[in-house]
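> below are the sequence and a predicted model for it; my questions follow.
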Amino acid sequence: MNVPGDDEDDHGEVFLDEDDIVHDITVDDEDLPDADDEAGSDSEDTEEPDDSMHLFTGHTSKVSTLFSFRMLVEIICCSMDFIVCYKDLVSTLAFSTDGQLLASGNFDGLIQAWDVPSGSLKCTLEGPGGGIEWVRWHPGGHLVLAGSEDATVWMWNADKSTYLNMFSGHGNSVTCGDFTPDGKTICTGSDDVSLRIWNPRSGENIHVVRELPMLLIFFPHVGHPYHTEGLTCLTISSDSTLCITGLKDSSVHIVNIATGKV
């Protein structure tokens, strides 16, 4: 086998040995296009093609293409039970902490919870008037949190298929959010250039963190200096004390969750 990196092989053919085969996958002939239909070649004088696909190890772009194809096939096969249930693009997926449920959200505003062991649909959760941007699970149970393009955040109990709370206050699409690891607080970020910190039980908006330079001069309690463009992502420290946010103006800020201060 040619060794990747040899100068003479950088732009030449890639030769692979039988030892490089990772796994043979048998493919049903009926699932493959007829070679004659695709290439228009005369098949009478050719040998019957091998009906298996070989996957090889290596580091060249040609070999990487084989691995990419294999990954695509696996993703399609593993997702077949879920694909047919939506009329619109699936935008987000998340496993529950115990791995028993999978939540999927899409741009028609629906959340569906799936039983992972059986692959069956457990429940469909409705409410948001816009597409689902993200879904998250409570660290201690089967509570689902989702942010929507309609500027709202929703929470459901997936075990009982019941609505629990709706968090309203953002002025634009809610692009990111999560429970704190202790499960006691929710943090959400939006294209309205704000981070909001919520009490999940009462729905109270505890803190609003945003850029309000003029208002802060006269009303320091309204908010804290912050980003200047919409938030794109956030993550929360393992001790549930800090929320780190990133956004479109290429900046990152650390926010104290208890005080709301940057």
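Perfect, I can see it now. Numbering: from 1, shown residues only.

> make it CA atoms for all contacts and neighbour counts henceforth
Will do.

> not counting sequence-adjacent ones, nearest residue to Phe67?
Leu55 (7.0 Å; Cα to Cα, 6 or more residues apart in numbering).

> distance of the most centrally placed residue in the chain from Tyr226?
Central residue of the chain (Cα atoms, centre = their mean): Thr92, 4.4 Å from the mean position. As judged by Cα to Cα, to the nearest Å, Thr92 and Tyr226 stand 27 Å apart.

> one more to weigh against that first structure:
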Amino acid sequence: MDFSRDGRSIVAARNTLRSGSIFVLELWDAATGEHLETLPNRDHTPEHSGTISSIAFNPQAQLLVSASWDHSIRLWELGNGNSPQALYGNRSEVWALTFSPDGRTIISGAKDGSVRLWPTNHVSNDKYIAGEWSPLRVSSGGRILAALRENTFGLLNLRTGDLEDEIPLSKAQEPERASRPVHFAGLGSLVSSDLGVFVEPIPGAVRIWNLRTKESRDLKTGEMPLRSLNVSPDGLSLVSSTERGTLAWWNLTDSSIAPVSIAAERSFFSGNGEVLVALSE
């Protein structure tokens, strides 16, 4: 699920069979809740043949990119009804993606740990960053990529591909869960938009990292396994979800305040952090 930068539209993937279609994108008007469009919008013309794992609007809200476990990426031009561009080059399931701040580059992360950079005006892979990284978020200046790999949070220079800084993470996560893409449905939601706060799931809690001081503190979330985490753009709030279909909205500035409980399964903040979208079956 994603919120357009202008706050006007919401997109979500439908990965279950309904109304004769599967692996499609649904768009809604954020203000009215009106359904705007289904992509692809022609019957019996599927694009993705596997689970849609990640979606992102470009900053201008004119393009939409989707990634899938079928190893493909699709770039959709909204409102014209044309077939999307297919981006080729991945050899594994694509688990995560994001746009650069200027909207000219797509950054994708795959199950095999590869990170690839794609110009939006080409249909082939343009650049490759070595290392088993999954992209989280690009800095507002477009120079730094926050990324995640096994037991490490890193800040990568997009021009050189060099690792500029890193933080060792907990090794105590259950290995069978750490390898699943459950936390990869929206990796950008693990870090604030200013790259100031990163949240790390650990057994029974969430570790809150201040990326400027490299100090951390733990927030107890209970024994129920977490399904997703979503930090607000300003780094002041956190929404967690469990497999029971319950969201908890935490105030990160005061851990003594009890979280607000919401009956939903997934959530997403608008670009300015003023609106939270909750998704349920």
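Perfect, I can see it now. Note that this is a predicted model, so its numbers are computed, not measured.

> aligned to the residue nearest to the centre of structure 1, what sits in structure 2?
Matched by TM-score structural alignment, Thr92 of structure 1 corresponds to Ser54 in structure 2.

> so which helix or strand takes in its match?
Here Ser54 of structure 2 sits within strand 52-57, counting by DSSP states H and E.

> average separation of that strand from the aligned part of structure 1, please.
Its matched residues in structure 1 lie on average 1.3 Å from strand 52-57 of structure 2 after superposition (mean Cα distance after the TM-score superposition for structure 1).

> just checking, what packs against the next helix or strand after that strand?
Next helix or strand after strand 52-57 of structure 2 toward the C-terminus (DSSP H and E): strand 63-68. Packing partners of strand 63-68 of structure 2 (3 or more Cα pairs under 8 Å, 6 or more residues apart in numbering; DSSP states H and E): strand 52-57, strand 73-77, strand 94-99.

> so the last one corresponds to what in structure 1?
When structure 1 is aligned by TM-score structural alignment, the counterpart of strand 94-99 of structure 2 is residues 132-137.

> can you give me how far that stretch is from the chain middle?
Put simply, stretch 132-137 of structure 1 sits 8 Å off its chain's centre (Cα atoms, centre = their mean, to the nearest Å).

> superposed on structure 2, where does that stretch end up, distance-wise?
Once the two models are superposed, stretch 132-137 of structure 1 sits on average 1.1 Å from its counterpart in structure 2 (mean Cα distance after the TM-score superposition for structure 1).

> who touches that stretch?
Contacts of stretch 132-137 of structure 1 with the rest of the structure, by Cα atoms under 8 Å, 6 or more residues apart in numbering, involve 91-97, 103-111, 143-149, 174-179.

> give me the buried entries from these.
Those of the contacts of stretch 132-137 of structure 1 that meet the buried threshold are 92-96, 103-111, 143-149, 174-179, by 16 or more other Cα atoms under 10 Å.

> what do we get in structure 2 for Asn205 of structure 1?
In structure 2, the residue matched to Asn205 of structure 1 (TM-score structural alignment) is Leu163.

> and its match, what is it in contact with?
Listed by Cα under 8 Å, 6+ apart, the contact partners of Leu163 of structure 2 are 154-157.

> same thing but at 10 Å, please
Going by Cα atoms under 10 Å, 6 or more residues apart in numbering, Leu163 of structure 2 touches 131, 144-147, 154-157.

> relative to Phe3 of structure 2, how far out is the aligned residue in structure 2 for Thr245 of structure 1?
Counting by TM-score structural alignment, Thr245 of structure 1 corresponds to Val199 in structure 2. According to Cα to Cα, Val199 of structure 2 stands 20 Å off from Phe3 of structure 2.

> swap in Ser49 of structure 2?
Here Ser49 of structure 2 is placed at a distance of 24 Å from Phe3 of structure 2 (Cα to Cα).

> so how far is Leu143 of structure 1 from the residue nearest to Ala94 of structure 1 when sequence neighbours are not counted?
Spatial nearest neighbour of Ala94 of structure 1, chain neighbours left out: Ala103 (5.3 Å); criterion: Cα to Cα, 6+ apart. Ala103 of structure 1 is 10 Å from Leu143 of structure 1, where distance means Cα to Cα.

> what's the answer for Cys77 of structure 1, then?
For Cys77 of structure 1 relative to Leu143 of structure 1 (Cα to Cα), the value is 28 Å.

> find the nearest non-adjacent residue to Asp162 of structure 2, please.
In this structure, Asp162 of structure 2 finds its nearest non-sequential neighbour in Leu156, 5.6 Å apart by Cα to Cα, 6+ apart.

> same question, Ser237 of structure 1
Cys243 (6.4 Å).

> which SS class is that neighbour?
Here Cys243 of structure 1 is strand, with the state taken from DSSP: H, G, I helix; E, B strand; the rest coil.

> name the nearest residue to Asn90 of structure 2, ignoring sequence neighbours.
Spatial nearest neighbour of Asn90 of structure 2, chain neighbours left out: His71 (5.7 Å); criterion: Cα to Cα, 6+ apart.

> oops, could you answer that again for Asn41 of structure 2 instead?
The shortest distance from Asn41 of structure 2 to any non-neighbouring residue, by Cα to Cα, 6+ apart, is to Gly81 (7.0 Å).
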